[in-house]
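Trainee: Structure of the sequence below:
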Amino acid sequence: MHLLSVILMAIAMLLCASNLQAYRFLGVLHSRIRSHHIVGSSLFKELARRGHQVTVISPFPIKKPLANYIYIETYKSAQMDSAGGFLLQTTGGSITEGIWNFHEMGLNMTRTFLEESNVQALIASNQTFDAVICEIFLAEALYGLSEHYNVPLIGLGTFGAHPWNTDMVGSPSPPSYVASAMLPFNDRMTLWQRVGNFAYNIFERLLLDLYYLPKQAAIYREFFPHNKRDMYEVRRNAALVLLNQHVSLSFPRPYVHNQIEVGGMHINRKRSPLPADLERFINESKHGVIYFSMGSYLRSKFLPLEKRKAILETFRGLKQRILWKFEDPQLEGKPDNVYISEWFPQDDILAHPNVKFFITHGGLLSTTESIYHGKPFIGIPIFADQFLNMNRAEAGGYGISMDYASFTRDKFKAAIERMLNDDSYAKRVAAVSAIYRDQPINPLDLAAYWVEYVVRHKGAKHLHCVGQDLSFIQYHSIDSMLILFGGLALAILLTILLIRLIWGWLQFALARKDIKDKTH
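Mentor: Have a look, this model is predicted:
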């Protein structure tokens, strides 16, 4: 009987093994922004752990070797390294100017990436893949890799929904209640906010369609001259788009079936031990710890001297200890209660019970991690979706937003004291954290499932939204409205003309009758 059980178990295992299939994925993380890499690499590592072979092109090497994970290094662009400092210097400029410069940077970044010798060698090789997973960030020409290998394109949106990624699958974005990620509005806009949102959407649409995307299409043709489909067709036929977003962290909005929210898939669900000196610094603080980071892109060392001094003077007067991600080991005037480092294990720090709150630039990864670990935050937004993220935090009651241009020591101190003394922020973030954590499946498992689903079903073409195949006139039913309302208007016009004709004939007939009566 025991032998029979063993035989049956062996057969079952063989049957299960026969149903398992390893796929080959090409992951493209082209940007020099470490936070984007953190999101993408979490997915690629999970796919490798599941037995798939994953080749990743990125400027950030994997720290620990992982089976099935092949790393291809790309050039670490100095332009991206200095761009954060440039943003801090130009915060007084207009939104449109900033967006224009941002897209120009994307064009340069795309060309630099495709000119890489390692990338060229990969394109020229005889390697094969089952799908290309490409970061969606100002590099649409890179989608040509999926056409080059004749495999499905899977987009990875490292922040929320935006025309860059909704255009790929056809998710609608009504400007009446879906605010642009670049504007500090929520889903309940005033009339003038709706006007501003609508105007900005028109500007962005014109910028994309008339200038930016044609430039990307030209780069696509240059580097992928033998591709059968052009960039536009490849772009609007993406098999899947994964978004680093979740409805509890944003606002409800419509998505098509192959645009999936997987926000927070990079977050460690189990806190790792901190370095001994860092753990001791946090544990020995009787009044708790404040964590401060401007992210991997903006960097605190780029802050102007007067703002840096205002921050240090504020920290000097606090009972709490401060962890400040500062990228220069020499920080003049640093108080004893401040611990600086070029890089911190942010996820594990925010999970520490002795950390009171977070001072951040308002980036999506930072705010998501802070909410997951139940820590309120003070935000100093500088660019793009940071304003929107902080607007959500203020509206939700778990964050305080500060204006960078008018930043002073007194305002900064007041915000910190408010956060320390008002426990409503901690209570509210705890409630939002509970909502965010209450998901039927871990976001990383969800992302991996959908990636495998696309390959398993040969590109999952059944998820393709037909709206992607319609012209602007067809999609917005302009032709139908012209026929319907034009036909109705024509019918009304003809009816009026007929009535006037009959009325005229009656008048003419009555006049003739009067004349006849008078002559008789």
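
Trainee: contacts, neighbours, all on C-alpha from now
Mentor: OK.

Trainee: In the helix or strand where residue 277 lies, which residues are buried?
Mentor: Per DSSP states H and E: residue 277 is located in helix 276-283. Buried residues in helix 276-283, defined by neighbour count with 16 or more other CA atoms under 10 Å: 281, 282, 283.

Trainee: Please generate a structure for the following sequence too, so the two can be compared:
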Amino acid sequence: MGQTSTSLCCIFICFMLAQTVFQVESANILFFFGVSSYSHRLPAWPLVTGLAEKGHNVTFLSPFKAKNPHPKVVDYAPRKFSEWAESWDEMNMFDMRKKGDMYKQWLILPYFGIAMCEKLYSDEEFINWVKSSTYDLVFIDALFNECGYGMAHIFGAKVIQFDTTTVFPWYSSAFGSPDETNWIPDMAYVFGANEVTFQNRLINALIPVGWDLFRSWIYFPQLEEITRTGLSTTDLPTFQDIEKNVSMIFLNTYYSEEFARALPPNMVSIGGIAYVEKRTPLPKDLAAFLEKGNGFIYVSFGTVADLQKMDASTQQAIIGALQSFPELQFVWKLRNDSLLKEFPNGNVYISNWMPQQDILSHPKIKAFITHSGLIGIQESIYNAVPLISFPIFAEQDYNAERVHRNEYGIRLEITTVNQAELEDAISKVVNDSKYDPDFKFTQYSTNDA
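Mentor: Reported below is the predicted structural model:
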């Protein structure tokens, strides 16, 4: 009797457990981040690892290997592609800005996309990988990585664009986002709140038209020809037709820190997903350095801009301003520590790599001097850290303008800044309470993302 009861009990338990079993089907997912700095992977990485943890087969294709690999994510960096990406360091964005060629930087970027496509499809190893791989979904970094459209077609995969910044000017015709050029400044042709003139608005309205023509007549035809030749395919649709079937666009923005845009249903703001991770302890030497002080300012010009490429007067203005605050500590991301000799009292810590999120969440931080990259700005908002913004290239003027308008911090011009200007900005963001209260509201709103 007891044995029968036990058997019946086991059958009952199995029956009940069976009700909780769902059919799960894992997908093969590719993230294609070709023309992008290493920082572009940061806002996407929680999505990459989250999908892998859910049981999907995830591959991340870029020129750079992950600094902290995930055991369930395949990191694919074709050798020739990585070697080509090393040449990007030769570009001097500061020099181009000083010459007034800010928009020229934007005109160069699509040709990087074309050159990348040529490099990939001239690599037999990569071509064989494309032809032998199967993917159900391809995430494409939205900034001139449309070379990925050809791969998605070969795979028969759905496409989602991952936009690491805000709405691009060609989105109105490509994806149906409302054209709001009458009041929102173009991300490259940025004008201030007091510069909404007829001329600026006219130029602002014509920029999307120019991009549409360029993409239709020059950019896409070249990508299509490279893809057709590289993959030896004859049934490749036009990239415009492929783009019409893009399923969704993820925007690395959030409503509380962006202009009040009207977005169609296929565009989803996901800014903030990278900034809810558990903090990790700082390196011991950095932690010890910060503990002995009463407050510090973090200085970083990102992974592309480099202080050594700035002219002597700009370098001296920055160094001189920091020297004027011996009571503060400075944590400075630099490629070499040769500048330490300029700070004999030992209030500067220099390293070529910094755990940025952990630094910005430190209770003793006072401000962040930045090149106005969106990721750094969002991390600062998340941690309620005021900013001094020095835009240098790409959409950084657009980011810095929002920082200035919303009083998250102060915007300065890197090519003309002098020591007195930077000293004044540091004093204001550290001591002026106006860079605090409204900032907190945005922080809480972003924390809900």
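
Trainee: whereabouts in the second structure does the helix holding residue 277 of the first structure align?
Mentor: Mapping helix 276-283 of the first structure onto the second structure (TM-score structural alignment) gives residues 284-291.

Trainee: Show residues contacting that stretch.
Mentor: 296, 329, 349, 364 (CA atoms under 8 Å, 6 or more residues apart in numbering).

Trainee: so how far is residue 280 of the first structure from the aligned residue in the first structure for the last one?
Mentor: In this case it means residue 364 of the second structure. Matched to the first structure by TM-score structural alignment, residue 364 of the second structure sits across from residue 354. Distance, residue 354 of the first structure to residue 280 of the first structure, by CA to CA, to the nearest Å: 11 Å.

Trainee: ditto for residue 425 of the first structure
Mentor: 27 Å.

Trainee: Also residue 491 of the first structure?
Mentor: 83 Å.

Trainee: now do residue 85 of the first structure
Mentor: Taken as CA to CA, the span from residue 85 of the first structure to residue 280 of the first structure is 33 Å.

Trainee: ok, now residue 176 of the first structure?
Mentor: Residue 176 of the first structure sits 51 Å away from residue 280 of the first structure, going by CA to CA.

Trainee: Pull out the buried positions in stretch 345-359 of the first structure.
Mentor: For stretch 345-359 of the first structure, the neighbour count (16+ other CA under 10 Å) marks 346-352, 354-359 as buried.

Trainee: hang on, I meant stretch 151-158 of the second structure
Mentor: By 16+ other CA under 10 Å, the buried positions in stretch 151-158 of the second structure come out as 151, 152, 153, 154, 155, 157, 158.

Trainee: Remind me which helix or strand the third one belongs to.
Mentor: Residue 153 of the second structure is part of helix 148-155 when elements are defined by DSSP H and E.

Trainee: so where is that helix in the first structure?
Mentor: Against the first structure, helix 148-155 of the second structure falls on residues 142-149 (TM-score structural alignment).

Trainee: Show me the contact partners of that stretch.
Mentor: Residues outside stretch 142-149 of the first structure that contact it (CA under 8 Å, 6+ apart) are 110, 114, 123, 128-129, 131-132, 134, 152-153, 220, 224, 226-229, 231, 234-235.

Trainee: From these, which land in strands?
Mentor: 131, 132, 134, 153 (DSSP state E).

Trainee: Just give me the match in the first structure for residue 316 of the second structure.
Mentor: So, by TM-score structural alignment, residue 316 of the second structure is matched to residue 309.

Trainee: Thank you, goodbye.
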